Each structure stands twice: as structure tokens, then as C-alpha cells.
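Visitor: Generate a structure from the sequence data that follows.
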Amino acid sequence: MRLFPSPRPSLAPRHQRDHRSPLSQRSSPSRSPRRRRRLLAAASAAAVLGALLVGGTSARAAGPSPSPAAAGAADVDVTVNANEGLGTIPGTAYGLNSAVWDAQMNVPQVQDLLKAADIGMLRYPGGSYGDIYHWQTNSAPGGYVAPGTDFDAFMGTVRTIGAQPILIANYGSGTPQEAADWVRYANITKGYGAKYWEVGNELYGNGHYGSGWEHDDHPDTSPAAYAASVLQYVSAMKAVDPSVKVGAVLTMPGNWPDGVMAGAETADWNHTVIPLIAGRADFVIVHWYPTSQDTAHMLATPNQLSGELAQLHDELAAAGAGDTPVALTEVNGGTGVDTQPNALFGADAYLTALQNGVFTVDWWDTHNGAQQISTSPDGATDYGDWGILSSAGCVGSVCEPPLNTPFPAYHAIRMLSQLGRPGDVLAGSGSSSATVAVHAVHRANGDLSVLLINKDPAAARTVTLHYAGFTPDTSAPMTVATYRDQADAITTATPAYSADQTLPPYSLTTLTLHPKAATGSALSAPGAPKVTAAGDTTATVSWTPSTGGPATRYEVYRQAGTTSELLTDTTGTSATVHNLTPGSTSTWNVLARDANGRLSAPSDPVTVRTGTPGNSTCQVAYRTTAGWGNGFNASVTVTNTGPNPITGWTLAFTFPSAGETVSGFWNSTIVQHDQQVVATPVDWNTTLAAGGGNSASIGFTGANDGAAPPPTAFTLNGTVCTTT
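Guide: Predicted structure coming up:
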């Protein structure tokens, strides 16, 4: 049994999952699985989305969008903004884990199932086994390796299904030379062209923070030692094949051990590793297993991902590595794993991660084996099997379905390609209901696909759809794909167009609509914009021009929910935007307008960050001093750098995440309303001398559900301060 430590055990429930054990399957019946638990932040409730779009049209007809009352029986409004681009789906997007203890991983039946699900990336040799597995001998001392699971057999499956591999180079018991030899064999000797390589698995679980499920033979298990070794792996592997991409392991913000420090360390794992590998590692790796109190709680957790990934990108940007790609190489909901709720979670999590810049999402995993029997709220049997395909194992007298029978999570992954394929563009979308999630894709052929997820286990929901940047052909039939609760297959139909759709309970429904003729532009999307300058209130972005015809102008939009806010326009290929909020982060798109007044598809998104004034009359230093995954301590030092003393002061700031709250404070009085926080002095620090003659040092204890990014802007008596 492997346990995560909890500095404050009462703060969050613990969760259990099989991770690196051989399957409880017929090939190894005597092997009992080893388990491990995770302490992660609790989920926050989903926020209600769905403001109608600027310049939008109703799905019913041109003109104002109908209100929910005008929609008849519809009780949910869904909005899709095709002018809001969230990035292009990469070929590696829909991924899956494979493991050397899985005797079924390379059989033809499994290959056929993975190919049918359009799996684009396969991870090998399997979670924590990556740190005990030796590829030359196909062995994992202390673990089990099934016959027919060696590297060449695995690559046979990769090639058969048309995927790419992502390989875990052994850090725990391996060497940079062993990894370099693997690169040589894979890409020079065999010509496999294996591009993506991870250095180890979850090395933050090597015992350095008190919990040691991950094998690590290094005498120094600190994050600094890991980062230094990553650079050795990068050098050795690229010396063999400079084209390989080598990734480093990070922790997911807001999840254990984010914020945790060991011994005399002054920075946690991410804040130690990132500066050392910035510009040297080609990508970074995170895993995500949200702890859930119940099924409904789990279904809300994908809403955490946007904030957590945004915080990760901010941490990378602070080290000058903001463009570093991110891979989410393990994810699973962990509650009702063989039932419909985990399928709904999976589809939602895949797409939320991709919309927030992740280039691959790899589900855990292909086969895992029955662990314990329970009953889902919808009455379905859960075998505790974290795989997407049955291992035909039994727990007592209760047995799984026949070998390789797909579980609901498999069908959820297969539904993803009903929504979008590599090269299609993820579009902005929102729902007015917390129990109906929506994701949208503008396809390369001009069609628009919308995935609707009904998280209600008992009630059907009726939605009305509205669009901006897309006009549907109401005379053409739609394609509707549906995966219902406890179904064994996805059904498809081609009904007549309708703006109103009824979603069965606990279901995934994808609508694909054709565009009305002559409503699109022949212009291509502008090239991906780059931030070329940014201050505290201004930012400049530039891009490469559209092709396909002359563009009369380019328009720069800021994403605001599902509304696109026009910031500026220009006839050139760069623009400066003024009057921005200091210390803010926002996402922009650039679109080209043609001579007919039609907009092109949106560019890839660009994240724009503003700083704080460098010459303010006040200065604030903010620092996280301790963390335990779902809580933290922070210190704030306030200095008056102006020419006049201040007696009586008010310090105000905004938490970037809705899941952050102040639970205790010292050296000040702190009041919080929503995300706004105000601190006022106590008797002994009410006066701040002029010119930095003294400072007020205050602090607080915070709790966090999900992301816990630091505040980026502070005001002292209304003046925006310089933040350090």
C-alpha cells in the first residue's frame, strides 16, 4: 500500500487507484495489484456560462437570439462562438497508456479497437513501471512483464493503428546512456521515428516529500537533483538524434505536492525544476487524478483544469519558457471508473485540457484488472477496473464482461473523433447550466460539430443552440451521434435540422452541422500571433498574413467567456492595444476580414500578460511560504516608496482563481468577498514611512479547490503597486 502524506489530514479525502501493478488477468492470476492513493484538491462547483455573443445569430434564424422562455421546452441555452479559436487539434491529442504487464496490449482485437477510437498517441511502458523498466532486456525488476510486450511488439501496435509513441526513459533505475541507447535503437537502428520521450514518471513521489511509490535509486531525490539529471538525459539523447523531444516531470498546480517544500528548501517542485530546465527540456509532463467526494463532484472537476493549466503556463512564463508544450500523460476520473460517469468525465477532461494548450491527453489505461465491486448511482456495476477494456477478471463471484469488452470510457474516447479530428479548430462555447457541458470544433471542411454532455443521471435536458461566426444550413440534415447510459455502442442518425435538442440522462451527444452557402470567407486564418512587447497597460502582438485573397483589415479580439471583444483593427500585421489592466492575463485571437465583410477563421490563441508599474509609489512582495496541495501559507510585504508617509492603509488584491479563500491571517485584518480580498493594518503597523523607511509584513493561510495562482496586482489606498 502506497500512501500520500497529508500535512493536514482532515483537509481532503484520499483516493485510491491501481497504478503500476500487473493485471488481475488470466496470464498472471497469482499477482495481486499494488495500489496507491492520491491527495488532491477538491473540485469546485461549475460556474454558469453562456452569455450571448457579440454579433451572434440564433440557430433558429437570423436576428436576436431567443430567450429560454421563447425556446419552448428548452431549459438550457448553449452558445458557440466560431470566431473564438482555442487551438488546432494535434495528431497526438487523443492518447492512451499501455503497460508491459498487459498481455493483451498488442493482440489484433485490441489494435482494431484502438484504431477505431482514433488513438493518436500511445504511452509506454506503463506509469511507474517507466522507472524500473529496462528496454534492452524487456525486464522490470520487482514487477511483472507479460509475454509479447517488448518494445518492438509495442511499436507494431503503434504503427498498425497509425499513432505516435510517447516513451518513458528510465530515470529511477536507469541512466542517460541507457536512454540514449534506446533512442539509437528506436530511431537509428529501427527507423521508428519515436519523437516524444519523458524522463521518468512521477519522480515527486520518490519519497522526498514523505511518500515514495516511485522507484528512485539516486542518493539525492530532490527536485534540483532531478532537474540536473534531466539536462544530462537531454544531452545524451539529443546527441544520438537531435530531432527527439525530451520532456521533464512537473506537478499539477493545486494538487499534491504543489507548494510543498522539504527540509530547508525555499521552493517547491515546479519552482525548483522549471528554472533549471527552461529552454532545455522540449516539453513538460503533468498527471491529473482529481479526488472526488462522489460522482456528481467528479463530474464538476474538469472545470478545475482551465485554472490549473493556466497556473502551470504562468509558472513556465515566469521562467521565460511560456511557450513550452504541456503533455497530460495520465488522467482518469477515479470514481465509478467502469460506468457512464467516468465516460462523461473523460470526454469533458480531454477537451478541456486540449482547449487549454495541452498537446496530448493520455487516459489511464488500456487494461487494468478488476479490483473491487460497487454499484454506480445509475445502477451499473463498477469493477474498479481503470482500463478502457475488460480484463475478464473476477472479484469473488462477480466477473467482468468477456475479455476486451469496451467499458464506457472507451466509447467516450471514440466519441471524440465524432467531434473533431487533427487539423480541426477548437471553438469557444458555453452553457447556461452547470449540468450540461459543451465543447465545439470548427472542422477543416467548414462544418461545425458540438458535443453536449448531460451530467444529470435521471433527467433529460433540452437545449437551444446559438451561434456566432457560423450560420448553419437549416435546409440540410444534421448528423447526430449519441452515447447513452449503459449502451454498448454509439448510435448515429441524420435528422432534419433543429436548434433544439433533447439530451438523454447521463449522455454524450455530438451534432455536426453544415454551413449555409456563401457565408464563409476564402481567407485562411492569420498566422499564430506572438506577443512582441508588453507593459503594464499596453501589449503588442504580430502575426503572419492570411492567404487565399486580399484582407481589407485584421481585427484583434479578446476572449470573454463566449463573447469576442474587439480590441483594435489594423491593415498591417501587428497591433498595439492600450488601456489594459495591470497584472492581467487574457487570451486573444486575430481574424482577417475580406472585401465582402466576412471574417476568416480565427488565429491560434495567444496569451497576453501585463505587468505592474515599475515606478509606483508603493511596492508589494508576495511569496508562498508553504503548501499542502489544497492549502497554503503566504507572506505579503507592503512598502511605501512614495515621498509622503501613510497612516492608515488598505491593501486590496484579487485571487485569480475562484477556488482560493483566506482561512486565517496575521499582522492585519483580512476580509474577502468573492475573489476580492482587502487587508487593513493592526495597531503596530498602521503607519508606513515615506521612501521605504519601513514595511508592513502580513500573512495569511489560504485554502484552494484546484488552482492556487498568486495574485498579480495589488493596490495600496487605490494606487497600483509594483509587484515583486
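Visitor: Please make it C-alpha for all contacts and neighbour counts, starting now.
Guide: Noted.
Visitor: So Ser292 is in contact with Ala42, correct?
Guide: Yes - counting by CA atoms under 8 Å, Ala42 is a contact partner of Ser292 at 6.4 Å.
Visitor: Name the residues contacting each of those two.
Guide: Thr301 (CA atoms under 8 Å, 6 or more residues apart in numbering).
Visitor: one more, for comparison:
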Amino acid sequence: MSPTPAGAPASAGPPDPLRSRRPATRRAALALSALLAASGLAAASPAAAEDAPVRVTVNVRGGWETVSDTAVGVNHAIWDTELGSNQTADLLKDAGARLMRYPGGSYSDIYHWRDHTAPGGYVAPNTDFATFMAGVRRAGAQAIVTANYGTGTAQEAADWVRHANVEQDYAVKLWEIGNENYGNGHYGSPWEADDHADKSPAEYARHVVEYSRAMKAVDPSIKIGAVLTTPGEWPDGITAAGDAGPWNQVVLDIAGDDIDFVILHFYAGGGSAAEALARVDRMPVAIDLLHRQVREQVGRDLGVAVTEINMTQGMNTQPGALFAADVYAALIARGVFTVDWWNVRNGIGTIGEYAGQTDYGDWGLLSSGNCTADGATCQPALNTPFAPYYALGMVSRFARPGDQFVRAGASDPAVKAHAARRADGGLAVMLLNEDPAAAKQVSLSYAGYTPAASAQVLRYGNGDTAISTGTGTASSVTLPPYSITTLVLRPSAALSGPAAPGRPAASAITDRSATLTWPAAAGSGLKYEIHRQHGTVTEQWGETTGTTFTVGNLTPGTTYTANVIARDGSGRVSWASPPVLFSTVTPTTSTCAVAYNDDNDWGNGFVAGVDVVNTGTAPMDGWTLTFDWPTTWQQFGSGWNANWSQTGGTVKVTNVDWNRLIAPGASVNVGFVGNYQGPNPEPPRFTVNGMLCTTR
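Guide: Sure, this is the predicted structure:
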């Protein structure tokens, strides 16, 4: 997206793609089952009565990922004169920003570092690379640099690495190849500069390989990232004429062996602040889908960086703060190693009002101090923090590098809950009240952790100009309307225990069983508990003194999340291991088989064909096919060759007269138009006449 500054000259760069993009998603390459439940994202039921407390449950046995030292990041842009000022660096340090991106979104594909020019764009004074790095160092942060793919060369990028890391000793480890290069017109919307005659994903991927090898020849320690489309966001899933598949598939197939991480961007749209806030729930599903695709196509894990993120409603006011707190936590919990807010400063835009606060339509964290063209409205003084700035401060105080996210959930969908366990035995719980009008009384319970009665309370509320600190209790708290509240807890007694085991791996996966294996924890005489996560609940599958365990009685076509916990002879337990996600398959033998194919995808809808095969020995005289959508945002639109209907999330398909009979070994083809507004995973299970089928 990389919106250009509202106050910049007309030649300041590509058009704001918000005006040229349509919301869209793509078909997932892998069939996933119960993905929302496995990720803890299923919608919670509202409280039974308006005055009943919201129930928040924190379960430390359900471990997620550990916070990286670059988790909270921001974007800088070379049109911002204050980019490298001491005040900017100090403000970002106070907010906990640990990573800074340069030279600024779509400008990256027109920027030439050696002479500090961006032909066709505006370059402000005091924004050169040395000035940027001085600000990074003053803030105690790290840098991520975007090499020019659109109008640059691999040699230019390699020379930049040499200048940065050999000549200047800046130790810049993270390098992106281009910015939103799928926006070069290949799919119809051109906002990203691209001088290559061939604008296909294959051409981009071939150059990524060239860039990576040239840059790593200078400094083998650097990490190279390639641009992918975000699952569920246009143009993800679209196959353009002449391509072997969608952007992600082609780029991973060609460049997967030469990259270290992949790059996503996410701008939450919607017609209201509430709609935009609700779209955060799509991102953990998108990350899980992406990890599965990477493992399938590349054969190993790659890091994930979300290097631009923002929303389109109330971005300077409390909706923007709530969005920032929720999406940073949701993504970091899934192992995203950096989430970078767009932008530090961007300039005044369309004026609005949210919950009584003036919104300046500014994508920035800090005020640019400028005015609308007619001078009728001006921003606060330069460097005045906007609400999302304080949200980043809340996130960085809540989940610090080395902390581990654990399961948390609330009974009211207006309350979002996140929790992180600390190395010193502490536990932090961040609660968001997304109701703009009503306060929420919250009652908290804890599984696998006993907190002391008192708690430190951090809060940022609607219209506040600072994060407040106070005291409260671990068992209850009142959340003001449109607020972010963090409880920092201590254990009721000193905690000590064995180290956590390493991440489990799943193998020998069938429709009913899987074998989990994990690196041993340090120590002797340990037993290992194997826990399945399900929402905020964990169930113990079993325990063993070894480092492998086979779990049975699983449900076919279902995604599971599991952790391992070590327990010593005194009964003391470790932190939960990082999680493993795996999906059982469908039965290899059945009386029916189903082949599901997404034949044509246009970004927020698709045409799918479904083959129903009789693999039994007797004819099927009349048949009913059923399947469930994995998410709440997928739906059936219209179909053919059968009678189609949808109730809730279940699709039912029955024969018509002419295809009523399916002989043994024969099949019937039916099809439908589907719609979606988020990641689009395939249905994981199909039944015919109540029998679970083999999915082909």
C-alpha cells in the first residue's frame, strides 16, 4: 500500500492504492480443518446479561511463540524531514520500537541510495541513509532496508550492502527485495514502479535469486526477504495469463531456496471502525495458511515479516490504537518476527471524528504539524503523538523480547484478550474494550498459573495523552469504553522448574493418529506432558519419560495445536514448548471420494468444481454431499448440476434427477460460485450420505 504523504507535491510517487484496490482473498493451497478453533479464533458468546462480568480465561499451558527482539517496528519515509532527528529517535525508543524500515514503501522501488534520489518522487532534506542509521542507533533499534527492485539492479543492492556493513559497519541484517511488486500492473492495478518488461511473479522471483546471491556474496550473514501477497488480500490467489499459478506459488517455487523470510502487508479496510477492527481476526488464519504453503513448497520454515500495517478508519484516534494493539499481539503470538506500523509521519488527510476525538486522516504515529489545503484544520504541534503511538507503547510494555505468548480469550466479542508469560515468572494480560460506549467489568481466571492478589495496571484510554500506571487486582478489572488495559502479575509463590522442551514435530500423520517428537529439556528424571490446545482450554493427551508420543483417536481432516511441558520429580513444571500445528488426513479407504478444485479465483470470489466419486461396490441411488466452511467469512453463492443450499456454515448438495445414480467407480461433477472476505482455505472434510469421504 505505502500511502504517499498527504502534504507532498503532486509528483511525490505512485497513487494511493486504497483508491485502486479491491478487497480480495485467495484459495488456500492446503485443505485445513477447524482452523479458527485450532487458532483460538472462534467467536465467543456474548455475556448472558448486560451486567454480567465478561469472563477472561488465561491458560499458560497453551503456549504460542516467543517475542523476537525486532517485534515492534515502524516505517520511515524519505519525504519526512524529521526522519533522523533526535526527538524522533527518542520518541520511538520510548514507544518500544525495535526495528525501523527505510526508505519508505513504494519509494523503495524508485530510490537510489548512492546519490539519495528518487526520480518522480519527493526527497526531503536530512533523510539520507546515514541520517536514518544515526536515528536507528540513537533509538537502540535495528534496521530493515528495502532494496530497489523496480528501477534498480542487483549490483546496486550489493553495493548498498557493502557500504552499510563493510564500509560503515552498520550491521544491517534484514534486507527486502522490493515493495509490493505485485502492484506493478500485472494484475491490473499499477502503483509500484517496475521497469522490467516482464512484470510476472516468475520474473520477480528470478531477480530475487539474483539479488540474494549478489548481496550475500558481500555479506553472507544478512537475511533476504521476498514480497508475497497476504492470504485474503488482493491480488492473492489470482493467476494471471501466462503464469504457472498465483504470485505466492510462483515466487516460492523459484526463489524459495534463496530467501530467509517472506514479507506481507495488511491494511484493514471496512465501512466503519468496528468492521476494520473485526478484520484483525483474519490475520492469524492468514499466517497459519502461509506457513503451511511455505513448508509444502519450500520444504522448510521461513520467517514472516509484516512490514506495513495500518487501517482505514480512525487511524490517528482510538480505533487506530485498538487495531494496533490487537494486530501486533495477534501476529507476534504467531511468530511474526516484526510488525511495522505505516508510518512514523505521513501528513494530514481527510478530517473525521471517532468517539469524540478529531481524526486527521493521517497514517502516521506522530503529527507532521501541517494543515489542510484550505487552512481550515491543522494538526497538533509537530511530533505530538497520535493514539497508535501509545498503543505501540502498550504492546512493548506488555510483551517484551523473550516473553512467550500463551492462550487467552474472552466471553464477550467486544473484549480482546492477549497474555504473555515472562522469564522472571510474571504474567502480563492485555485487554482491549472495543465498545466505544460501554465499560466492561471483567472477571479473570487462570489455568496453570496462580497469581498474587495484586496487579500493576497500565492503561491507555480514549483521548488520553499518556499511558497511566496504577494498581489493581489479578481477579477483576473494569475496562473503560474504547480502552487498552494491561495487568502485570506476579506469581503467588516463587516459581522454579525445568527448562521448556523444544518445539514438537509431527510425523506419521493419518486420519486418526499422529506421532509427536521433540528436543529434550535440560535436566534428568523428567516426564513430559503432551497438551492439546482448543480455544482457551487445554486437554492432556498423555505423558511419557521419552521424547516421542503417538496420539490416537483423532478426528479426520482436523487441525490440531499441541504443546509439550516438562515436569520434574518434585512436580514442578516448565513453560509450554512452542506449538506444533498439524492436520489429520481423511480416510484412505471409504465408499466415496471427493475432489475439490478452485478453478478460477478473482480475489473475493471463485468458481469451484467438485467431483463426487463412488468408490464402493454398490451403486449410489441418490446422494447428498455436505461440507463445512473453515471460516465465518466464506459462503456459497450459486451452483449447478445439483440442488445447493447453505445453512450457517454448512453447505448441502443433493442430486438432480439426471445424476441421481452413481455406479461403482463412476463420478458426478458439480460446481458452484463461492464468495469470501478473508483467507479462503478449502473445506477439509466431505461426507456423502453421511459417510466421511476420502479427499483427493
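Visitor: Can you pull the TM-score for these?
Guide: Remark: TM-score between the superposed chains equals 0.93 [TM-score structural alignment, normalised by the length of structure 2]; 678 aligned residues with a CA RMSD of 2.3 Å.
Visitor: mind checking how far the lengthiest strand in structure 2 is from the chain centre?
Guide: The longest strand of structure 2 (DSSP state E) is strand 54-66. What separates the centre of strand 54-66 of structure 2 from the centre of its chain is 18 Å, taken as CA atoms, centre = their mean, to the nearest Å.
Visitor: what's the answer for stretch 148-165 of structure 2, then?
Guide: So, by CA atoms, centre = their mean, the centroid of stretch 148-165 of structure 2 is 29 Å from its chain's centroid.
Visitor: what about the strands in the stretch 251-400 of structure 2?
Guide: 261-268, 303-311, 338-341, 352-354, 357-359 (DSSP state E, counting those that start in this stretch).
Visitor: Run through who's touching the last one.
Guide: So the one you mean is strand 357-359 of structure 2. Residues contacting strand 357-359 of structure 2 (CA under 8 Å, 6+ apart): 314-317, 351-353, 463.
Visitor: Need the buried ones from these selected in ChimeraX.
Guide: Those of the contacts of strand 357-359 of structure 2 that count as buried under 16 or more other CA atoms under 10 Å are selected in ChimeraX with:
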select :314,315,316,317,463
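Visitor: Columns distance to Trp623 of structure 2 on top of the contacts of strand 357-359 of structure 2, output as TSV?
Guide: Shown next, in TSV, are the contacts of strand 357-359 of structure 2 (distance: CA to CA, whole Å):
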residue	distance to Trp623 of structure 2
Gly314	51
Met315	51
Asn316	55
Thr317	54
Ile351	57
Gly352	55
Glu353	55
Gly463	59
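Visitor: Of the contacts of strand 357-359 of structure 2, just say which sits nearest to Arg137 of structure 2.
Guide: Asn316 (26.8 Å; CA to CA).
Visitor: returning to that earlier point: could I get the strands of the stretch 251-400 of structure 2 as JSON lines with distance to Thr471 of structure 2?
Guide: Shown next, in JSON lines, are those (distance: least, CA to CA, whole Å):
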{"stretch": "strand 261-268", "distance to Thr471 of structure 2": "34"}
{"stretch": "strand 303-311", "distance to Thr471 of structure 2": "32"}
{"stretch": "strand 338-341", "distance to Thr471 of structure 2": "30"}
{"stretch": "strand 352-354", "distance to Thr471 of structure 2": "29"}
{"stretch": "strand 357-359", "distance to Thr471 of structure 2": "27"}
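Visitor: Can you tell me which of those is packed in deepest?
Guide: strand 338-341 (a mean of 28; mean count of other CA atoms under 10 Å).
Visitor: Could I get the full set of helices for the stretch 101-250 of structure 2?
Guide: Here the stretch 101-250 of structure 2 has its helices, by DSSP state H, counting those that start in this stretch, at 129-139, 154-161, 201-218, 247-255.
Visitor: which residues touch the aligned partner of Thr631 of structure 2 in structure 1?
Guide: Counting by TM-score structural alignment, Thr631 of structure 2 lines up with Ser657 in structure 1. Residues in contact with Ser657 of structure 1 (CA under 8 Å, 6+ apart) are 307, 675, 707-709.
Visitor: which of the residues you listed lies closest to Trp213 of structure 1?
Guide: For the contacts of Ser657 of structure 1, the nearest to Trp213 of structure 1 is Ala707 (24.4 Å; CA to CA).
Visitor: and the closest one, what is it in contact with?
Guide: Contacts of Ala707 of structure 1 by CA under 8 Å, 6+ apart are 253-254, 304, 307-308, 311, 657, 659-660.
Visitor: Aligned counterpart of it in structure 2, please.
Guide: In structure 2, Ala707 of structure 1 lands on Pro679 (TM-score structural alignment).
Visitor: still on that earlier bit, need the helices of the stretch 101-250 of structure 2 in TSV with mean neighbour count and distance to Leu432 of structure 2, can you?
Guide: What follows is the helices of the stretch 101-250 of structure 2, written out as TSV (neighbours: other CA atoms under 10 Å; distance: least, CA to CA, whole Å):
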stretch	mean neighbour count	distance to Leu432 of structure 2
helix 129-139	19	28
helix 154-161	20	41
helix 201-218	21	39
helix 247-255	22	33
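Visitor: Tell me which of these lies nearest to Ser645 of structure 2.
Guide: Per CA to CA, nearest to Ser645 of structure 2 of the helices of the stretch 101-250 of structure 2: helix 247-255, 32.1 Å.
Visitor: helices and strands around that closest one, which ones?
Guide: Applying 3 or more CA pairs under 8 Å, 6 or more residues apart in numbering; DSSP states H and E, we find helix 247-255 of structure 2 packed against helix 201-218, helix 282-298.
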